[in-house]
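Student: model the following, please.
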Amino acid sequence: MTKGNINVSVENIFPLIKKFLYSDHEIFLRELISNATDATLKLKHLTSIGEAQVEYGNPKIEVKIDKENKTLHIIDQGLGMTAEEVEKYINQVAFSGAEEFLEKYKDSAKDSGIIGHFGLGFYSAFMVASEVEIITKSYKDAPAVRWVCDGSPEFSLEEVDKTERGTEIILHISDDSTEFLEEYRIKELLTKYNKFMPVPIKFGTKTETIPLPEGAAEEAKPETVEVDNIINNPTPAWTKAPSELNEEDYKNFYHELYPMQFEEPLFNIHLNVDYPFNLTGILYFPKLGNNINIEKDKIQLYQNQVFVTDEVKGIVPDFLMLLRGVIDSPDIPLNVSRSYLQADGAVKKISSYITKKVADKMVSLINANREDYEQKWNDIKVVIEYGMISEEKFYEKSDKFALYPSTEGKSYLWEELMDKIKANQTDKDGNTVILYASNKDEQHAYIQTALDKGYEVLLLDSPIVPHLIQKLETTKEKIQFARVDADHINNLIKKDEPIIAKLTDGEKETLKKEVETAVNDSKFTVQLEDLDSQDTPFMITQPEFMRRMKDMQATGGGGGMFGMGAFPEMYNLVVNSNSELASEILKTENTEEKNAKIAYALDLAKLSQNLLKGKELTDFIAKSFSKLK
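Tutor: Next up is the predicted model:
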């Protein structure tokens, strides 16, 4: 048996780094600025504990373009490096100085904001540069040095004259990467990745006007000066304690995140936890209405204020992907490119925490101001209902904040709804029947019929209601939902006083056969009911099960989920045997006239359900005008 060490050749590593280290070459700027930030924050920590006997001052990071020489410069005023440290941290591929620093100072530096873990970050420079220089001077009493490498295994290291503490990285941009010598491109990347870095980042200068002092002469002109153009906000709202912020601060930060969003967010949730993991952030509820197809990927993931991605699936529960905001956590495990999340226990704990935090926030909002919460319900209900369906822990708390609005403008929590309807809305099996409408205008006649009988009708109109209903029916005891235009409520609700029938059983049987013959359509099943209202002689309903399965199929569940294909069109034609029309049909001896009455009544019923279309609708309109004549 032979044992040994695998020898990784540097000649082989550099081409791989240059080509494959990151999927997006633009990441190089984020990595180099992250390194500069680390160098600055390390110095801040060392000065705070007295280990670095230097003045920290107000350091910044500067990014400069030199088009003439085809170079890009990243300059920091951090702790710099000695020649020995350059040898250790730069010449040893994948050795992370930040990680070593955190290990050495793990007790005192845990909250220093140092990014760490990314030893390959510096080498991303070779993806866009044919040659890279480092000019650096340590905060220690040591000579400044210059390191140069052209991407081959060879490098040079020499002493140079540099008096100011810190490091300058000079990228000699390759011919195939000249886009990174354009000001607009660098500004775009700085805004994307470094907008909230904890150290000020200078990119060029800008002109500012100094206001005139009080009492200045009328002819005096305000002075203009050139100042540093700082492109980032080093102290974004999520890095502050909630007690330091007011509602205006949260709204301003929302517009800083989304400058093209002109609508105000409905409310926010401030995340702040340090055990059993570290997580900060702010989530915002935008106005959603019934739209579940709005643009997702609006929540931004940061790691110690460094932008990572806006693809947060796995960290944020699916139902909250419709929200906006920021999540920042050093504990989220990422691969070397920081582009894809690893599925592990830490991520699941973070997801569970966010779910709990949102549920708690909903409870506090409805308890603090019920009226305001009810007014916002239509804009947040899709998120809440989606959460009830998809997250069990969220569903378990939902009775305290999920609203069930009625067609009459009232809103109920679950227990309030049960108290309202349990005594009056039960079926023959003792189930509490919850009547609801999905479209107040289209189902107006059915709603009115139910209201006339003293029933409560909910208005559940979001696109995921079929799934929510199924969830509620399977978890709540003896509950049944029925849409007002489904199988008629007289079959579902047990009434104390029976309705007196106007027709004998024989007359009903005759009427049923005559209507079936005249309709002659397999989509319609004719049913006779003794209704206590004369207003509706013919009514079209749909079997509750079939209608619900079609609704679920339309929103991604139901039949389509199980490969059953499209559900057939099936309807009930409910004939009110107590109506005057029923009696007229029986009395009419002329078959053609009888069939015409039935056909016209059917057309009216179809029209009320938006089922009369195309040629049928054209013929009906012509027939109606003819009757007017």
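
Student: C-alpha only now, for contacts and for neighbours.
Tutor: Noted.

Student: end-to-end on stretch 435-452?
Tutor: Distance between the two ends of stretch 435-452: 13 Å, counting by C-alpha to C-alpha, to the nearest Å.

Student: please generate a structure for the following sequence too, so the two can be compared:
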Amino acid sequence: MTTETFEFQVEARQLLQLMIHSVYSNKDVFLRELVSNASDALDKLRLEKLRDDALDADVSDLHIEIDVDREARTLTVRDNGIGMSYDEVGQLIGTIAKSGTASLLKELREAQDAAGAEGLIGQFGVGFYSGFMVADEVTLVTRRAGESQGTRWSSRGEATYTLERVDDAPQGTSVTLHLKPADPDNQLHDYTSEWKIREIVKRYSDFITWPIRMVPAAGEKDETPEPETLNSMKALWARSREEVSDDEYHELYKHISHDWREPLETIRLQAEGTFEYQSLLFIPAHAPHDLFTRDFKRGVQLYVKRVFIMDDCEALLPPYLRFVKGVVDAQDLSLNVSREILQQDRHIRMMQRRLTKKVLSTVKEIMAKDADRYATLWREFGTVLKEGLVTDSDNRDALLAVASFTTTHGDEPTTLARYVERMKDGQEDIYYLTGESRQSIENSPHMEAFRAKGIEVLLLTDAVDEVWVDAVGEYEGKKLRSVAKGEIDLDAEGAEQAGEEREKQAEEYSGLLGWMREQLDEEIKEVRLSTRLTVSPACVVSDAHDLTPALENMYRAMGQEVPRTKRILELNPGHPLVKGLNQAHQENADRTELAESAELLHTLAVLAEGGQPKDPAKFVKLVADRLERTL
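Tutor: Have a look, this model is predicted:
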């Protein structure tokens, strides 16, 4: 038969060299690509046979075979699928020159990083050429099902390739890689090693529909060795729920998550229509120790037609669902040539929206049906789920519906819906207070009037609580309101009498309030009488629209400069200490001692809410001096 030699176009040759040396970050993926191509060929033959029963093709034992020859240093991936004609080889394999190649190369040269280059190369989808990463020469022999004559293609990945018609080619395609010389210092990439082939197939192609068989290398076993099937072919997500046991689901979860415990919940989703995909997701029973660290690996495993693409695909679930593990298997996605970077297209966004809604609806079902499992879920992952209240406005209502919070009503967390049901007559707002712990919040001076009147307050102790309450703002028309911000008026009944009493107190304390405002000018912006204190002498509060100290500190910890906000000092006019201070001021007592008392009162208020004195040493000295005078 005549062998014809062709030259790659200049642009195509440059692109081929760039792919061989630059695209893949892990050389092992060459085998994934070849197995994936073989699997596609088997799928196509099966469909072709269904459409044309008269097609002269053997479909009795469709499979993929890997053959390694250690002495010759060759690796062959063979299938008995649809195969290719001479013309198809020339069009699909013989050249990577397509319209726009020159302009694409220009973009590649201008790309500033490897990731950008990979994304551009991905427009071609020619994973077959990944074989040149590990081989000096690649030979392809193929015969299209139903035809009598085959084709041989060969190239060293340089300037030329050859095409030849052959008569003895079996149905399907075989790709033989003439591997590069062995590197004695890098046995991990010895592609003539049986264990290495098993490892790659298990990692990337375990769920391929067709059996992947390996013929042991000559001389390692019997002279007539039996082929060994390397893949399990058990894609649990592709089977009906009735066909899969809970134990099988749990084993897959443990394999994916490296968690020895069983998952809390298994979630299946099958999307059909113009864009098909299947997913099998798991909610763990325990939060991993590094859930809130920067290095935490989030995302689910991504497959395309059962071919493994990536371990931690962050694009498929939002960050606040980073604890969810599982598998998503799509029928078609815009992937780059190395299948390592997803192109951001509408399919990815569509999948994320659907998967997110499915997870949240499952959490809602657990909440409705199993109080114990819901309590476990919220205890382990409630903090991270609340991040979605800030970042995901589209699903905010769904998140609020499944969120629960500790309150002053009892020991068990409660939902906002139940809080609203218990609101007192005339109560318009949902009250909350943030702090480091339930104990510190319940002992806060800000809670005194609410405790006295039996008004329920949300006790929020997570750092994210400082942020989401402002982002959400209200629930079912009820405003979320901090008991430590703005003015609080709980005297709905007897408002007229209370108003008269306050006017009298305002007049009585006006001199002290003005004087203290001047004395504490560097620390506070206002001194006023309090309606929220019943026991403590004083407290500090933020203005209605100001950042709280905790939120200021959070922003600074993230590297954002925020101006320091002055607070408001509130005094309890019924407390003996405040009464005595007012009387001393009216009697023109020693102003130095009065100033020290005002500073002590303010610092005590700061300490009561968990803050720190501006000058601890000075505060300690003032307290010590006062104690000394009482002895």
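
Student: superposed, what's their TM-score?
Tutor: After superposition, the two chains reach a TM-score (TM-score structural alignment, normalised by the length of structure 1) of 0.75; 567 aligned residues with a C-alpha RMSD of 4.4 Å.

Student: for the stretch 1-150 of structure 2, which segments count as helices?
Tutor: 10-18, 29-51, 86-88, 101-110, 114-121 (DSSP state H, counting those that start in this stretch).

Student: should've said the stretch 201-350 of structure 1
Tutor: Counting by DSSP H, counting those that start in this stretch, the helices of the stretch 201-350 of structure 1 are 247-257, 345-368.

Student: what lies in contact with the following helix or strand past the longest one?
Tutor: The reference is to helix 345-368 of structure 1. Next helix or strand after helix 345-368 of structure 1 toward the C-terminus (DSSP states H and E): helix 370-390. Applying C-alpha atoms under 8 Å, 6 or more residues apart in numbering, the contact partners of helix 370-390 of structure 1 are 266, 285-292, 318-320, 322, 365-366, 394-395, 398, 402-403, 411, 462, 464-465, 467-468, 471.

Student: run the last query once more with 7 Å
Tutor: Residues outside helix 370-390 of structure 1 that contact it (C-alpha atoms under 7 Å, 6 or more residues apart in numbering) are 287-290, 319-320, 365-366, 394-395, 398, 462, 468, 471.

Student: compared with structure 2, how much does that helix deviate?
Tutor: Here helix 370-390 of structure 1, set against structure 2 after superposition, deviates by a mean of 3.5 Å using mean C-alpha distance after the TM-score superposition for structure 1.

Student: make a markdown table from the helices of the stretch 201-350 of structure 1 and add distance to Thr40 of structure 1 to it.
Tutor: Shown next, in a markdown table, are the helices of the stretch 201-350 of structure 1 (distance: least, C-alpha to C-alpha, whole Å):
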| stretch | distance to Thr40 of structure 1 |
| --- | --- |
| helix 247-257 | 25 |
| helix 345-368 | 29 |
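
Student: of all those helices, which one is nearest Gly560 of structure 1?
Tutor: Closest of the helices of the stretch 201-350 of structure 1 to Gly560 of structure 1 is helix 345-368, at 29.1 Å (criterion: C-alpha to C-alpha).

Student: chain center to the closest one: distance?
Tutor: In this view, helix 345-368 of structure 1 has its centroid 14 Å away from the chain centroid, taken as C-alpha atoms, centre = their mean, to the nearest Å.

Student: now do the SS call for Lys494 of structure 1.
Tutor: Classification of Lys494 of structure 1 using DSSP: H, G, I helix; E, B strand; the rest coil returns coil.

Student: thinking again about what came up before, from the contacts of helix 370-390 of structure 1, which is closest to Ser96 of structure 1?
Tutor: Leu320 (34.8 Å).

Student: how near is that closest one to Ala486 of structure 1?
Tutor: Leu320 of structure 1 is 32 Å from Ala486 of structure 1, by C-alpha to C-alpha.

Student: and what of Gln425 of structure 1?
Tutor: Going from Gln425 of structure 1 to Ala486 of structure 1 by C-alpha to C-alpha gives 16 Å.

Student: tell me which of the helices of the stretch 1-150 of structure 2 approaches Asp69 of structure 2 most closely.
Tutor: Of all the helices of the stretch 1-150 of structure 2, it is helix 29-51 that lies closest to Asp69 of structure 2, at 15.6 Å by C-alpha to C-alpha.

Student: contacts for that closest one, please.
Tutor: Residues outside helix 29-51 of structure 2 that contact it (C-alpha under 7 Å, 6+ apart) are 55, 62, 64, 77, 79-83, 127-128, 130-131, 204-205, 210, 307.

Student: give me that answer again for 6 Å
Tutor: Outside helix 29-51 of structure 2, the residues within contact range by C-alpha atoms under 6 Å, 6 or more residues apart in numbering are 79, 81-82, 127, 130-131.

Student: okay, the helices of the stretch 1-150 of structure 2 in a markdown table with distance to Gln301 of structure 2 and mean neighbour count next?
Tutor: Shown next, in a markdown table, are those (distance: least, C-alpha to C-alpha, whole Å; neighbours: other C-alpha atoms under 10 Å):
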| stretch | distance to Gln301 of structure 2 | mean neighbour count |
| --- | --- | --- |
| helix 10-18 | 28 | 18 |
| helix 29-51 | 15 | 20 |
| helix 86-88 | 34 | 15 |
| helix 101-110 | 29 | 15 |
| helix 114-121 | 20 | 18 |
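
Student: determine which of those helices approaches Trp153 of structure 2 most closely.
Tutor: Trp153 of structure 2 lies closest to helix 86-88 among the helices of the stretch 1-150 of structure 2, at 9.3 Å (C-alpha to C-alpha).

Student: and that closest one against structure 1, how far off on average?
Tutor: Helix 86-88 of structure 2 differs from its equivalent in structure 1 by a mean of 6.3 Å after superposition (mean C-alpha distance after the TM-score superposition for structure 1).

Student: before we move on, the earlier item: which among the contacts of helix 29-51 of structure 2 gets closest to Leu533 of structure 2?
Tutor: Distance to Leu533 of structure 2 across the contacts of helix 29-51 of structure 2 (C-alpha to C-alpha) is lowest for Gly127, with 71.5 Å.

Student: what residue of structure 1 matches up with that closest one?
Tutor: When structure 1 is aligned by TM-score structural alignment, Gly127 of structure 2 is paired with Gly121.
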